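*Asks:* here is a sequence with its predicted model. Questions after.
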Amino acid sequence: MTEPAAPPESPTKPLAMLTGALLLAIVVLVMLHGFGLDAGTGTLAALLSVAVLALLAPQVRRSRHVFLAISVLLAGYCLTTLPAPGEVLWPALDRTSFIIAFFCALASLQHVAGRSPAIARAAAFLANQPPGRRYLALGFGTQVFALMLSYGALSLLGTMARHSAEREPDPAVRALRTRRMLQGAQCGFSASLCWSPLAFATVITTALVPGAELGSVVLYGLGSALIIVIVGWLVDRRLKGTLPAGTVVPQRDQVAAHDVKSLRPLGWLLTAVALPAIVVDVLWGVQPSRTVLGLVPLIAAVWVLIETAAGRKLAELAARGRAYAFCDLPSYRSELVLLATAGFIGTAAGALLAGWLAGSGFDLGGIPARVLLVLPILLVPLAGQIGLNPILFVSLFAQLLPSPDALGVSTISVVLALTSGWTLTAPTSPFTASVMIISRLGGVTPWEVAVKWNGVFVALAAVALALWVQLVA
């Protein structure tokens, strides 16, 4: 049965204010817990997360109720059958509260960046590059935009790319250019999942693999991202020659060299996020994923102050803060429920399944390590074809894998295998937000984007990433 297309009605103002306040409290508590203040902060954050999900449950669509129901059933099973249910439930609730806090912290940056004239100028610069370098500009540039805007990067760059392509008078050229630009943006977004310290793929996978460090994941993940963009560019070269014979492609105006300056805010942002997180990690041993919970909202606040005229700075900051806390955050109810329950189910079910397999004598360690490293690259995208969220599947699957030491491979190779599978799910699952955004902008079905547009690209990228993982093993 198909769900209604209309989104659920907005919550009443008092409920939105309560939800926003609870979400902000979760961010603060999870951050304090990450900095070592354990005086009940983790427990309180977990309890508030349950309260938030209970508040949001009546406001979301039926598909989200399935995840909520599975979460309740899992919790009930643990409480009624396990001798020590807390050993399964508390780690799952801790993962849930972290996911909620991380998402809400990133939303503060999205709130500011999505309204920033500087970001709009940078996006226009990328979307209007000449044909010879347009795909690579979008493939690399979208990765930085995704750092700030997540899926909003696809909407922003995709919309500008479509408007740029609409200037083409020939329908065949216009359709092909639209497709190539949208695929370039989606390739870049997918590549960002390999390395971005603000992406769930890297942050959660790093937490799941024993001994993994986010700094190494980012460094090697940049190698994975480079591989993905190069493969996408090579596929695009082939696509470029598919126009009907005799079609004349008009020459585009060259982008002025001084327009490159519009990309400077992106560089400043990367520096503002990376340097403090590295310093805090080196000096105090706090994980960068915990540092950004306070760092990203602070950067967003400074950004507002910089872009606001003198005399209105504090008033504008207060207005933006209220809009973010009591309008933006409650409006993300569907995303919050999906991500939080997927994390809870994957963590709890993975722990249960690992216990059952250990009790039965089954051991994945009997499978050759080199084969195990390839499995996530294949299984995570395949699971996405039936709508399984990567957070859920990776959280579950990672707990079944033996430790890297037991496998005799490097820790980073296991992380890269998991993030590679997660990355390839983004452009190939018709249920992901990235595919749905591109299908809407391209005027085609999600299935056509996932299979016809991205099928060859994902298959070749999977082979290349599998070789890369083997190389660093």
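*Replies:* Received, thanks.
*Asks:* only C-alpha atoms from now on, for both contacts and neighbour counts.
*Replies:* Fine.
*Asks:* and the strands in the chain?
*Replies:* Along the chain, no stretch is classed among the strands by DSSP state E.
*Asks:* nearest residue to the middle of it?
*Replies:* Ala199 (4.4 Å; C-alpha atoms, centre = their mean).
*Asks:* any idea how far Ala16 is from it?
*Replies:* Counting by C-alpha to C-alpha, to the nearest Å, the separation of Ala199 from Ala16 is 26 Å.
*Asks:* what of His111?
*Replies:* Computed with C-alpha to C-alpha, the distance linking His111 and Ala16 is 17 Å.
*Asks:* same check on Leu239?
*Replies:* For Leu239, the distance to Ala16 - C-alpha to C-alpha - is 47 Å.
*Asks:* who has more neighbours, the two?
*Replies:* Counted by other C-alpha atoms under 10 Å, Leu239 and Ala16 do not tie: Ala16 has more neighbours, with 21 against 14.
*Asks:* wait, what's in contact with the closest residue to the residue nearest to the centre of the chain other than its chain neighbours?
*Replies:* Leaving aside its sequence neighbours, Ala199 sits nearest to Leu193 (C-alpha to C-alpha, 6 or more residues apart in numbering; 5.8 Å). By C-alpha atoms under 8 Å, 6 or more residues apart in numbering, the contact list for Leu193 reads 199-202, 419, 422-423.
*Asks:* then this one, side by side with the first:
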Amino acid sequence: MRRLAATLALLCVVAGAIAQPLGGGPWAGLAAAAAMALYLLLEGWGCRRNGRIILALAVVATAATLIWHPEPLSLLARAGTAAAAIIGLFTALGFLREAAESSVLVQECGQLLVRQPPGRRYLALTLGSHVISLVLNFGVLPLLGTMVVKGNTLDAAGGDARIVAIRAQRMLSAMLRGFAVMTVWSPLSVSFAVTVAVVPGLAWQTLLPVQIVLSVLLLLLGLALDRRAFPPRAQPLAPPLAPAAVGPQDWRPAWAMAALVAAVVAGSVLVAELSGVRLVNGAMMVVPPAALIWLWVQQRHMGAVLAGLWRKLLVSLPGFRDEVAMLGGAMFVGTIATGFLSAERIGAVVEGLGLPPLLLVILLAWAVMALAQIGVSQIVTTTLLGGALIHVVPPLVLASALMGAWALSACSTPVGAAVLTVARIGAVPVRVVAHDWNSRYVLTGAMVLAAWLAVLNGGLSLFG
């Protein structure tokens, strides 16, 4: 009974988050927030340590608001509605993950990527992880990671344990970076939803193409650093990870996956334009039907699709407790913090430093990355600091800084879900993944991000 109630509660969060911009207004947002609170009452007790900490902070923030804020109910309603919107997007994406995890197409793509020859394996894995993560999100890491570990055996490396370790580092780093860079631009990502909500006056039609360019730069940076660290001539020859297929490789699964991802993103854009809502709301409306169509293509029987999906949701949605606690709780706490520390106050303090605006936004991006290292969620820092510089730099520059910093920190924070997942798959300490494998990429990426922001700001000043 509890599992059924929790599942229905999360589905109500999605419904309320979709209904709010379509005419449901504040009441739909409040209903979504109430449904999220009910879910956490049912499942929050089962969260792991980080989730419990965020929930405890949310309780403290609620108490502080009731005691000290002059308009407590208004602030709590705003924070709850913002948190529910993020969880609505995350839950909607869960439908797509259910379809992807049972898809032969996804498995074929994974096998194709892992079996590439050494010269193009990094590029194939980072691009493949980038594309598949659009539909699988975190699910791409265990999917490709499991294939990497299974294929990366001592026999496949010609008995050389050093080659096994190098291959693991290169392939797992490639897929981690590909996943993380997805958050730079994807309208299906939490970072996109949070940033568009936090930075006022920001049109997603302008943000999307700019961020795609930044994502290409960061992906190419990863490739360049991999080639520099592991030049082909420095590695002894070894057998491939898996026996090569007879004849040319069949790339049809990769093209089919790319087409599917493009259809979901294009559908989200189209619905957002036709409905006059934000892109993240368009994504919430498109993803569940897209998942049903994908499942129908796999099974060709809608009754079986609906029954099977319902059984899966009864298991998976209650299992989202940690994500709901951490994502929703962080958004709630960050929004509450803005009620006490307004963007105007923070902006006045920042301006008092007397630093050039461009330097301020670069330092802000680096601060997001640094605070993530000690466990401060990017949702909190983006929500709290995002509006502080809005009157100092163009919204597009600010949003690009925040989303770029979010992606880079996802590769390096030792308490982040992505790094923890890769470390568990690779059977190495978390700090090996965060620091030994990715510190150079993240530090160089921070320099690239700073240069990108300078070019973007200069271009807007010149042509704006």
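*Replies:* Perfect, thanks for sending it. Since this is a predicted model, take the numbers as computed values, not measurements.
*Asks:* TM-score for this pair?
*Replies:* For this chain pair, the superposition-based TM-score is 0.92 by TM-score structural alignment, normalised by the length of structure 2; 451 aligned residues with a C-alpha RMSD of 2.2 Å.
*Asks:* give the aligned equivalent of Ala161 of structure 1 in structure 2.
*Replies:* Using TM-score structural alignment as the criterion, Ala161 of structure 1 maps onto Val148 of structure 2.
*Asks:* touching, that match and Gln169? I think so.
*Replies:* No: using C-alpha atoms under 8 Å, Val148 of structure 2 is not in contact with Gln169, being 10.3 Å away.
*Asks:* with neighbour numbers in mind, choose between these two.
*Replies:* Comparing Val148 of structure 2 with Gln169 by other C-alpha under 10 Å, the one with more neighbours is Val148, at 25 against 18.
*Asks:* and for the nearest residue to the more buried one once chain neighbours are set aside, the neighbour number?
*Replies:* In space, and not counting its chain neighbours, Val148 of structure 2 is closest to Val114: 6.3 Å by C-alpha to C-alpha, 6+ apart. Neighbourhood size, Val114 of structure 2 [other C-alpha under 10 Å]: 25.
*Asks:* contact partners for the counterpart of Val114 of structure 2 in structure 1?
*Replies:* Using TM-score structural alignment as the criterion, the counterpart of Val114 of structure 2 in structure 1 is Ala127. Contact analysis of Ala127 of structure 1 by C-alpha under 8 Å, 6+ apart lists 134, 138, 157, 160-161, 164, 181.
*Asks:* let me know the closest of those to Leu305 of structure 1.
*Replies:* Nearest to Leu305 of structure 1 among these, counting by C-alpha to C-alpha, is Leu157 at 25.1 Å.
*Asks:* wait, that closest one touches Ala122, no?
*Replies:* No: because the distance of 9.6 Å does not satisfy C-alpha under 8 Å, Leu157 of structure 1 is recorded as not touching Ala122.
*Asks:* longest helix anywhere in structure 2?
*Replies:* If you go by DSSP state H, structure 2 has its longest helix at helix 72-101.
*Asks:* what's the average distance of it to structure 1?
*Replies:* Its aligned residues in structure 1 lie a mean 1.2 Å from helix 72-101 of structure 2 after superposition (mean C-alpha distance after the TM-score superposition for structure 1).
*Asks:* which of the residues in that helix are buried?
*Replies:* 72, 75-101 (16 or more other C-alpha atoms under 10 Å).
*Asks:* for stretch 330-344 of structure 2, same thing?
*Replies:* Buried-residue list, stretch 330-344 of structure 2, by 16+ other C-alpha under 10 Å: 330-339, 342-343.
*Asks:* so can I have TSV of these showing distance to Ala31 of structure 2?
*Replies:* Compiled in TSV, the buried residues of stretch 330-344 of structure 2 are given as follows (distance: C-alpha to C-alpha, whole Å):
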residue	distance to Ala31 of structure 2
Ala330	19
Met331	17
Phe332	15
Val333	19
Gly334	20
Thr335	18
Ile336	19
Ala337	22
Thr338	22
Gly339	21
Ser342	26
Ala343	27
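*Asks:* now flag whichever of these is closest to Ala58 of structure 2.
*Replies:* Distance to Ala58 of structure 2 across these (C-alpha to C-alpha) is lowest for Val333, with 5.6 Å.
*Asks:* so who does the equivalent of that closest one over in structure 1 touch?
*Replies:* When structure 1 is aligned by TM-score structural alignment, Val333 of structure 2 is paired with Ile345. By C-alpha under 8 Å, 6+ apart, the residues touching Ile345 of structure 1 are 70-71, 74, 92, 392.
*Asks:* which of the residues you listed has the most neighbours?
*Replies:* For the contacts of Ile345 of structure 1, the largest neighbour count, defined by other C-alpha under 10 Å, is 26 neighbours, found at Ala92.
*Asks:* and it, how far is that from Pro368 of structure 1?
*Replies:* For Ala92 of structure 1 relative to Pro368 of structure 1 (C-alpha to C-alpha), the value is 29 Å.
*Asks:* for Arg179 of structure 1, same thing?
*Replies:* 40 Å.
*Asks:* contacting residues for the residue mapped onto Arg333 of structure 1 from structure 2?
*Replies:* Matched to structure 2 by TM-score structural alignment, Arg333 of structure 1 sits across from Arg321. Contacts here follow C-alpha under 8 Å, 6+ apart; on that basis Arg321 of structure 2 touches 40, 43-44, 46-47.
*Asks:* and for Gly114 of structure 1?
*Replies:* 149, 152.
*Asks:* next one: the one 10 residues further on
*Replies:* By C-alpha under 8 Å, 6+ apart, the residues touching Ala124 of structure 1 are 157, 160.
*Asks:* for the one 4 residues further on, same thing?
*Replies:* The contact partners of Asn128 of structure 1, by C-alpha under 8 Å, 6+ apart, come to 134, 161, 164, 255.
*Asks:* please say which position in structure 2 Val304 of structure 1 maps to.
*Replies:* In structure 2, Val304 of structure 1 lines up with Leu295, judged by TM-score structural alignment.
*Asks:* skipping adjacent residues, who's closest to that match in space?
*Replies:* Closest to Leu295 of structure 2 by C-alpha to C-alpha, 6+ apart is Ala99, at 5.6 Å.
*Asks:* got a list of what the residue mapped onto that neighbour from structure 1 touches?
*Replies:* In structure 1, the residue matched to Ala99 of structure 2 (TM-score structural alignment) is Val112. Residues in contact with Val112 of structure 1 (C-alpha under 8 Å, 6+ apart) are 300, 303-304.
*Asks:* likewise for Val261 of structure 2?
*Replies:* Contacts for Val261 of structure 2 (C-alpha under 8 Å, 6+ apart) come out as 131-132, 134-135.
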